[in-house]
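**Q** Sharing a model prediction with you, sequence too.
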Amino acid sequence: MKKIKLASLMLVAGCASNSGIIPIGKDTYMVSRQAATGFSGSGTLKAEAFQEASAHCAKQGKSLQVVSTQEAQPPFLLGNYPKAEVQFMCLTDGDAELARPKLKPKAEVSVEVKNAY
């Protein structure tokens, strides 16, 4: 019985994933983190992704410029586990695109309003 419990625990623990740094364009990258289960909550997933992104840029002697972030939304079940994704650029100081991030939540619904007059 202990072997079955241990094997089950190992299967659950093995499901957590980290994409590593993935190039998605010129000087632009993506990194993601996903929890092993829906029971763990999102916790520090986004912070860990930011740390990995920052370290990647620092290794190149460049500065981190966040492009966008995204997190999985509850309910966390049936494979929809807590996940954080960060898209970013590594830019040299003085680059015109290097500025304070202006992150805004994306609207899930857009409404077009036509002038009735």
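**A** Structure's in. What do you need?
**Q** drop to CA atoms for contacts and neighbour counts, all remaining ones
**A** OK.
**Q** so how far is Phe39 from Tyr29?
**A** 29 Å (C-alpha to C-alpha, to the nearest Å).
**Q** quick one: stretch 80-94 to chain centroid distance?
**A** 6 Å (C-alpha atoms, centre = their mean, to the nearest Å).
**Q** Residues in contact with that stretch: which ones?
**A** 27-38, 40-42, 45-46, 49-50, 53, 57, 60-74, 76, 97-98 (C-alpha atoms under 8 Å, 6 or more residues apart in numbering).
**Q** Got another one to weigh against that:
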Amino acid sequence: MLLVCASCASVVADGRGGFVVTKQGLTGASDPGELRRAVLIEASLYCSSLRRDLHITGLTESRPPYVAGTSPRVEVTFECLPGR
């Protein structure tokens, strides 16, 4: 039986054995630091739910200016590796 993190609904398999979590702010005034923390926490919780260690393979953040309906966006790519 496979148990996964119930609060990690936005974790998506990347098709190469890894995973992706993306968060986007509601407005241009959203705090990119909060979005970064949120994706990293979600990735960590997901790997923990599999009893594996988080290995971050990439982190991208959109850059200002945020105009005409755009807002901060953060994406983390990661793997869940066997524990040591």
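**A** Received it, and whenever you're ready, just let me know what you need. What you see is a predicted model; the values in this text were computed from it and never measured.
**Q** TM-score, when you put one on top of the other?
**A** After superposition, the two chains reach a TM-score (TM-score structural alignment, normalised by the length of structure 2) of 0.82; 76 aligned residues with a C-alpha RMSD of 1.6 Å.
**Q** still on that earlier bit, and the buried ones among the contacts of stretch 80-94 of structure 1, selectable in PyMOL?
**A** Buried residues among the contacts of stretch 80-94 of structure 1 (16 or more other C-alpha atoms under 10 Å), as a PyMOL selection:
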select buried, resi 28+29+30+31+32+33+34+35+36+37+38+42+45+46+49+50+53+57+62+63+64+65+66+68+69+71+76+98
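**Q** all strands of structure 2, in order?
**A** With strands called from DSSP state E, structure 2 shows them at 12-13, 19-24, 52-61, 73-82.
**Q** What span of structure 1 is the shortest one aligned with?
**A** The alignment of strand 12-13 of structure 2 onto structure 1 (TM-score structural alignment) covers residues 22-23.
**Q** Thr77 of structure 2 maps to what in structure 1?
**A** So, by TM-score structural alignment, Thr77 of structure 2 is matched to Gln87.
**Q** Just give the nearest non-adjacent residue to its match, would you?
**A** Excluding the flanking residues, the one nearest Gln87 of structure 1 by C-alpha to C-alpha, 6 or more residues apart in numbering is Met30, at 4.3 Å.
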